[in-house]
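Engineer: 3D, please:
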Amino acid sequence: MGALDGILVADFSRVLAGPYATMLLADMGADVIKVEAPGGDDTRNWLPPERDGVSTYYLGVNRGKRSVALDLKDPADRALAHELSARADVFIENFKPGGLSAYGLDYPAVRERNPKVVYASITGFGAEGGAHLPGYDLIVQAVSGLMSLTGSADGPPYRAGMSVFDVITGLHAVSGILAALYAGGGQRVEVNLMSSALSALVNHTSAVVAGEVTPHRMGNAHPSLFPYEPLECADGDLVVAAGNDGQFRKLCEVLGVPELADDARFARTRDRTANRAALKPLLVAELKKRTRAELFAQLSAVGVACGPINTVTEGVALAEDLGLEPVVGPGGVPSVRHPIRFSGTPAGYRLPPPALDEHGDEIRKWLR
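Structural biologist: Have a look, this model is predicted:
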């Protein structure tokens, strides 16, 4: 049995943040009913890449759910949506603020018919001054400041290589839903991409609000640590992360230059950060004498964090080599394992991502 067996989730979300959240809930045992418009979730058509004609984007965030297509403008379908909201333990949506009120599916209406419901809303910029702004991850990466931090110091700003704030907001939604269920339900949980972004920028937003410092783009460098970036070896770059004085000393010993750890310019974290321009070429001169594979093995053996810059394919392969078993295949459709391991209530993968309205008949019959 999953930890959330017996929990019914009415999923009125689409694209990424909401579907990612509800997939995680499904993995943990919840019965998730994915309510789609007759045209289906937008990501069904985000191609390429694809598997058997279906978008891998859609496949990546929708396993474990049952799909029903409902046209909320149709009175009969709208009545079914009302009945589903009355039975659900969790109702989750990512419409624009106020967008569901016309259909009687806003929080006051749903709570009136279901006082114990946990009603989770995901927006881009909240329900107040930013209610009119569309919630695209790329836009939030721009306006939150993340893009100002991403890219080389003397180059243009870049987006992250994935929809980082959609995923983080989905995780926050799961956290809020679980907390509200634990508290007994009967409340609204609101998350938005902008607040999630500012929270996720942690040390950078802390620099602004606590230190009155505006962070700036530094390429792969870290503002408070060195070495904590890719460094050149004999056959390419290796990311090296010496997060404290002890790790730096071990790094120097492996490289055969223990005297660097005793040099007053480099002895402490603050010193190494201030004198990175002097320290970096000294380290690179030694690193270039060995290959990435040699250094990965030697540094890892003494507890110095490091790693090659892999492709995503190589990343999955590494997880397999480490025994993390990253790939699961419900219904023959490969996807990435739930990230949490439970000793007593393990995650399960009961259903593959559903076709549009695949379970429509059984769900309509059950709701009538």
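Engineer: okay, CA-based contacts and neighbour counts for the rest of this
Structural biologist: OK.
Engineer: run a quick neighbour tally on the residue lying closest to residue 286 once chain neighbours are set aside.
Structural biologist: Excluding its sequence neighbours, the residue lying closest to residue 286 (C-alpha to C-alpha, 6 or more residues apart in numbering) is residue 255, at 6.0 Å. Neighbours of residue 255 under the rule other C-alpha atoms under 10 Å: 19.
Engineer: how near is residue 255 to residue 288?
Structural biologist: 10 Å (C-alpha to C-alpha, to the nearest Å).
Engineer: can you give me the strands for the stretch 1-150 of the chain?
Structural biologist: Along the stretch 1-150 of the chain, counting by DSSP state E, counting those that start in this stretch, strands occupy 8-12, 31-36, 50-51, 54-55, 65-69, 90-93, 118-123.
Engineer: so can I have a markdown table of these showing mean neighbour count?
Structural biologist: Formatted as a markdown table, the strands of the stretch 1-150 of the chain follow (neighbours: other C-alpha atoms under 10 Å):
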| stretch | mean neighbour count |
| --- | --- |
| strand 8-12 | 24 |
| strand 31-36 | 24 |
| strand 50-51 | 14 |
| strand 54-55 | 17 |
| strand 65-69 | 24 |
| strand 90-93 | 27 |
| strand 118-123 | 26 |
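Engineer: and this one, so I can compare the two:
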Amino acid sequence: MTDAPTPSTALSRFTVLDLTRVRSGPTCVRQLADWGAKVIKIEMPEGLDQGDPMGGPRLGSDFQNLHRNKRGLTLNLKHPEGVALLKELAKTADVIVENFRPDVKERLGIGYEAMAAVNPRIIYASISGFGQDGPYADRPGFDQIAQGMGGLMSITGEPGKGPMRVGIPIADLTAGIFCSQGIMVALLEREVSGKGQWVQTSLLQAQAFMLDFQASRWLMQGQIAKQAGNDHPTSIPTGVFPTSDGFINIAASGNAIWARCAKALDLGALITDERFASGEARSTNRHALNALIAERTKAFTSADLVERMNKAGVPCGPINTIDQVFADPQVQHLGVAQTLNGNKTATYVGQPFTLSRTPSAIVTHPPAIGEHTDAILAEMGVAPADIARLRAEQVV
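Structural biologist: All right, here's what the predicted structure looks like:
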């Protein structure tokens, strides 16, 4: 189809039509593009495009990080010929990903049933705010709304100071990652059945799932978690402690690690103190225990205490700013930041897992709007004169 560089050979046999915007959808497609799927990013032609309000400027870091490793095509999906061209592409594609509001794709005539009619093997993936149907289906989705409705804000922040959002759009990001996982499951199932299917997820589903043990505490035990600030709700002592030059995290869950923590801080007498002798006792007296630990940790620098605790087998680490994260030697060793062709002015956040034989790489910048339109149409067999007409009529 193209001799463009390939990020990976792992998914290179699959073609993905990317109709997504904003963040959750692009997050999903990025997982496929970085592992080598042939992704065609489809946008409205210039002049008709309403912009990508949450993606920031096209040359900005956010948009660039979301849309690398793709080719770009413009199609006016409000025009019958634009829809016809999309359906022609769908005949040989493997996956379509969209995050329109549920009614929009049906109004355009590009929903799952329409696409499955031209290609029964198509995996059609949809991300919405609240689901494709149900009482909230028509509501616009937004990450912070999902954080609130999905319970996360009720357990984030310090007690008594009101609900708090987390510092990243976690509902958007997890919905996108779960959607990519759903696509991979559907592709694996297709190898058995030969049939495509509709993958659906939403910001609300993703956020509720990410409550994890806090959700199971309610569903199985009837316990409603509350805000605990930096204190872990069940593993004590775990939290943020002051040092002579800042703060560090200590996680001393369980009796064995707690004993090692106390000894490392020269607080061995607390191990047999009845107030702290069991997990239940430490939970009841957490504030008193934290105060005793904090008084001791202030005697150390952050670096010294991190080294001391880890040497004792107690989980402990610094609280890094973003620049310190990427300066960390372990982060650098893991290759989290990846450059494009060694150009340090174009540095991206790389994939968070590795494959030994078919690694992922950043090989192309995001496409300019419609950058590959002529080439893709030519690959479809559209004649140059017809491409010119389609451009003149703002179909592409």
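Engineer: where does the TM-score land?
Structural biologist: Overlay of the two chains. TM-score (TM-score structural alignment, normalised by the length of the first structure): 0.94; 363 aligned residues with a C-alpha RMSD of 1.8 Å.
Engineer: go ahead and flag the most central residue of the first structure.
Structural biologist: Closest to where the C-alpha atoms of the first structure average out (C-alpha atoms, centre = their mean) is residue 167, at 2.9 Å.
Engineer: so what does that residue match up with in the second structure?
Structural biologist: When the second structure is aligned by TM-score structural alignment, residue 167 of the first structure is paired with residue 173.
Engineer: who's in contact with the residue nearest to residue 286 of the first structure?
Structural biologist: The contact partners of residue 255 of the first structure, taken as C-alpha atoms under 8 Å, 6 or more residues apart in numbering, are 283, 286, 287.
Engineer: tell me which element the first one falls in.
Structural biologist: In the assignment (DSSP states H and E), residue 283 of the first structure maps to helix 276-287.
Engineer: how far apart are that helix and its match in the second structure?
Structural biologist: By mean C-alpha distance after the TM-score superposition for the first structure, the fitted helix 276-287 of the first structure averages 1.3 Å away from its aligned residues in the second structure.
Engineer: would you mind giving the residues in the second structure matched to that helix?
Structural biologist: Using TM-score structural alignment, helix 276-287 of the first structure corresponds to residues 286-297 of the second structure.
Engineer: buried stuff in that stretch?
Structural biologist: With burial defined by 16 or more other C-alpha atoms under 10 Å, the residues of stretch 286-297 of the second structure counted as buried are 286, 289, 290, 293, 294, 296, 297.
Engineer: same thing with stretch 37-49 of the first structure?
Structural biologist: Neighbour counts over stretch 37-49 of the first structure (16+ other C-alpha under 10 Å) mark 37, 40, 41, 43, 44 as buried.
Engineer: any chance of these in CSV, with distance to residue 67 of the first structure too?
Structural biologist: Listed next are those as CSV, based on distance: C-alpha to C-alpha, whole Å:
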residue, distance to residue 67 of the first structure
37, 10
40, 9
41, 10
43, 14
44, 13
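Engineer: picking that back up, just give me the closest of the contacts of residue 255 of the first structure to residue 25 of the first structure.
Structural biologist: Minimum distance to residue 25 of the first structure across the contacts of residue 255 of the first structure is 45.0 Å, recorded for residue 287 (C-alpha to C-alpha).
Engineer: that closest one against residue 234, yeah?
Structural biologist: Yes - the criterion here is C-alpha atoms under 8 Å, and residue 287 of the first structure meets it with residue 234 at 7.1 Å.
Engineer: mind checking the SS state of the residue of the first structure sitting at the aligned position of residue 367 of the second structure?
Structural biologist: Counting by TM-score structural alignment, residue 367 of the second structure lines up with residue 354 in the first structure. Recorded secondary structure, residue 354 of the first structure: coil (DSSP: H, G, I helix; E, B strand; the rest coil).
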